[in-house]
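> Pasting the sequence and the predicted model now:
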Amino acid sequence: MEAVRRQTLDRELAHAMRTGPFSALLHLAIEASALTLDELQYRLTAHGVRVSVSTLSYWRRGRSRPERPESLRAVHLLEKILDLPEYALTGQLGPRRPRGRWLTHPAGGLDLSAAYGGGPEFDALLNDVETPVHNGLTRLSVHDLYSVGPTREEVGLTTRAVLRAHENRISRFTVTYRQEDPASRAPRLRAVRGCRVGRVRADAAAGFLVAELVLDRVLDRGDTAVVEYEASDMAFGEVDYYYRVFPAPVGEYVLQVQFDPAAVPARCWRYERRVVPAPDRRVRELWVGGTQLAHVVALDVSPSVLGMRWEWD
């Protein structure tokens, strides 16, 4: 069993060295080394580089990334300590991230436009809403309930999210939707509890909608919020998949797809992708239960795409 686990870990580590992100590669390298964060800190200190255990943990989970010269020295040393090729970690960092309010992707995460396979139209919607996608909120948990109707059509999506602020004075957040069917229309968004709908921008030709949800109270660092919202009237025609893009790490993700009794698929699978246009990976067949419900549960989700697809016949 241990040999199988090691082979799986080695494969994931080799993949992360090719594709990143930095946080995933660091996490897998630490797992492969069997070193604790305290042991890593001790070895760094022995080489004259001081980095706290909490900072190492943040780098590993994608909560922050090394940028200061001392931090970059630590990353170069980590490559040696973790027996990685030179520049394996530092090469995943890319350019220093921009400072300011309009950051559209998190440290160690995915650029949202690139993850969706979007373009200038999508970027324009983000700018027009004027609320940064990652504005001091961590998604602790996201739960999607996606409904499919009797003629195999998309009925709606209900999302429940648990949020925690890691900055002060956070009052709103952004949600995005992509419609890939040319016959589809922008969804109608409704706040269920814990928030209200603010500015909404859509580009029907590009197939994107970006909306602002305003929290029912202003959050300071460490405060949490639970919000629920729905998207309905989403599309015409037959659907055979649903996915969510995670530009930043999420502690827990639950996806449930509820099929109408008149439209139950023959087979169903979960899958992951690095970005939307990338090939599937970690595909696994799922069971559709007696209540016509299939689900996926994922913990400690790295920046990626996670979804479910099915075959009707």
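Cool, got the structure. Numbering: from 1, shown residues only.
> rest of the way, CA atoms for contacts and neighbours
Fine.
> Packing partners of the helix or strand encompassing residue 307?
Using DSSP states H and E, residue 307 falls within strand 304-311. In terms of contacts (3 or more CA pairs under 8 Å, 6 or more residues apart in numbering; DSSP states H and E), strand 304-311 is packed against strand 241-246, strand 267-273.
> Redo those as a markdown table? Include mean neighbour count and distance to residue 8.
Shown next, in a markdown table, are the helices and strands packed on strand 304-311 (neighbours: other CA atoms under 10 Å; distance: least, CA to CA, whole Å):
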| stretch | mean neighbour count | distance to residue 8 |
| --- | --- | --- |
| strand 241-246 | 19 | 23 |
| strand 267-273 | 20 | 16 |
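> ok, second structure coming up, stack it against the first:
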Amino acid sequence: MDDGSPGVGREPQGVGAATFDALLSVAIGRRGLSLRELQQRLEEQGFHIGTSTLSMWRTGARGPERESSIEAIRELEQILQVERGHLTDALASPRRVGPDRHRPFATVFELPPSDFTAEPTPELFERSGAVRVFVDQDSRIRRTVNRTLWQGRRDGARDAVIFYGSIFPDVAPPQVRGTLGCDLVDVSIDPELELLRATLRLHAPLRQGELVLTERESLRPTEMIPEYAITTVAPRRQAEIIVHIAFDPSHPPRRCWALVEAEGRSRTYSLVPRASSVMHAEFDFGPGMITIQWEW
């Protein structure tokens, strides 16, 4: 947690080090102002920017939005007594957004069209992802953790539709929640399709091309029936997708394999358990599916 105290100002070293956050950190350190003092000075000039936002700007956790924050950055230049343009010229231009090659979840999973699986035009793109799955000694999937790197397709991008499978009629649905950078809202279930649908909502909207990392978790009920496979769906091409399965150390599987399906073709890989877990990674992959299967 940032306490609002001044950071130590250090000159950026090396080629390409003069990033906005590095220049801001140096300027703050030289002036000896705390983030609270900066926030108050900005407030006096009509700029409502919190200390947490200033902290993210200083550390590089997030940059200012050029359209809405450029005047505030110019005011910061005056407060910090640096030349005009010293900070504003270092603001990064928006990242390039690639073409929309998204395929709806229902299409990739070969499900019939329905209102439940209908998706709006995506405003967030998955650029890469990792899934961790925890399987107990009775072959029940108890927990999944999804980490995803998202990119905004337009300014103000904030929502993405996600799905969870293996929702059985006689078993309580999993508890799903965001654990990093997002919340899961508008959760609903279709018993016939055995699917759970939710909207992943970022804690803050993105600019076009901006990136953010999120994490979400699914906790399965204790009465969950045994399963022997889990499928990860990639609705669009991603730089990498990693699937990691962690088994109960007291009961590792006898055999594991990965089935990869994309572009009308399939490939199978044998997976060797290491330390009671297996992993498979695909690079420059999607749209498609990765299914990890195991037997005892």
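Happy to help now that I have it. Note that the structure is a prediction, hence the values are computed from the model and not measured.
> Contacts only, for the equivalent of residue 137 of structure 1 over in structure 2.
When structure 2 is aligned by TM-score structural alignment, the residue opposite residue 137 of structure 1 is residue 124. Neighbouring residues of residue 124 of structure 2 by CA atoms under 8 Å, 6 or more residues apart in numbering: 150, 151, 152, 153, 157, 158, 159, 160.
> Spit out the contact partners of the third one.
Pointing back at residue 152 of structure 2 there. 123, 124, 125, 158, 206, 207, 208, 209, 210, 211.
> Kindly recompute the last result at 6 Å.
124, 206, 207, 208, 209, 210 (CA atoms under 6 Å, 6 or more residues apart in numbering).
> Tell me which stretches of the stretch 201-313 of structure 1 form strands.
208-219, 224-232, 241-246, 250-259, 267-273, 281-285, 293-301, 304-311 (DSSP state E, counting those that start in this stretch).
> what range in structure 2 matches stretch 208-220 of structure 1?
Aligned using TM-score structural alignment, stretch 208-220 of structure 1 spans residues 195-207 in structure 2.
> buried set for that stretch?
195, 196, 197, 198, 199, 200, 201, 202, 205, 206, 207 (16 or more other CA atoms under 10 Å).
> Would you map the helices across structure 2?
20-31, 35-44, 51-59, 66-79, 105-108 (DSSP state H).
> So which of these is the most surrounded?
helix 20-31 (a mean of 21; mean count of other CA atoms under 10 Å).
> Which other helices and strands does it contact?
helix 51-59 (3 or more CA pairs under 6 Å, 6 or more residues apart in numbering; DSSP states H and E).
> Read off where the helix it packs on ends up in structure 1.
By TM-score structural alignment, helix 51-59 of structure 2 lines up with nothing in structure 1.
> And that helix, how far out from the chain middle?
20 Å (CA atoms, centre = their mean, to the nearest Å).
> and that helix with helix 35-44, angle?
110 degrees (axes from the mean of the first three to the mean of the last three CA atoms, to 10 degrees).
> Show me what helix 51-59 of structure 2 is packed against.
Here helix 51-59 of structure 2 touches helix 20-31, going by 3+ CA pairs under 6 Å, 6+ apart.
> can you name the residues of structure 1 that the helix it packs on overlays?
By TM-score structural alignment, helix 20-31 of structure 2 lines up with nothing in structure 1.
> Please tell me how far that helix is from the chain's geometric centre.
On CA atoms, centre = their mean, the centre of helix 20-31 of structure 2 falls 28 Å from the chain's centre.
> And for stretch 109-122 of structure 1?
Distance, centroid of stretch 109-122 of structure 1 to centroid of chain: 13 Å (CA atoms, centre = their mean).
> how long is that stretch end to end?
18 Å (CA to CA, to the nearest Å).
> Tell me the span between the first and last residue of stretch 115-131 of structure 2.
Stretch 115-131 of structure 2 end-to-end distance (CA to CA) = 27 Å.
> so how far is it off the chain centroid?
Centroid separation between stretch 115-131 of structure 2 and its chain, computed with CA atoms, centre = their mean, is 11 Å.
> ditto for stretch 256-273 of structure 1
On CA atoms, centre = their mean, the centre of stretch 256-273 of structure 1 falls 21 Å from that of its chain.
> what range in structure 2 matches it?
With TM-score structural alignment as the criterion, stretch 256-273 of structure 1 aligns to 244-261.
> between the contacts of residue 152 of structure 2, which is closest to residue 97 of structure 2?
residue 209 (5.5 Å; CA to CA).
> And for the closest one, the neighbour number?
21 (other CA atoms under 10 Å).
> Residue 123 of structure 2: neighbour count?
19.
> gap between it and residue 160 of structure 2?
7 Å.
> Over to residue 107 of structure 2?
Counting by CA to CA, the gap from residue 107 of structure 2 to residue 160 of structure 2 is 17 Å.
> need the helices of structure 2 in CSV with distance to residue 165 of structure 2, can you?
As requested, the helices of structure 2 are exported to CSV (distance: least, CA to CA, whole Å):
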stretch, distance to residue 165 of structure 2
helix 20-31, 41
helix 35-44, 45
helix 51-59, 36
helix 66-79, 40
helix 105-108, 11
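> between these, which one is nearest to residue 254 of structure 2?
Evaluated with CA to CA, the helices of structure 2 place helix 105-108 nearest to residue 254 of structure 2, the distance being 29.9 Å.
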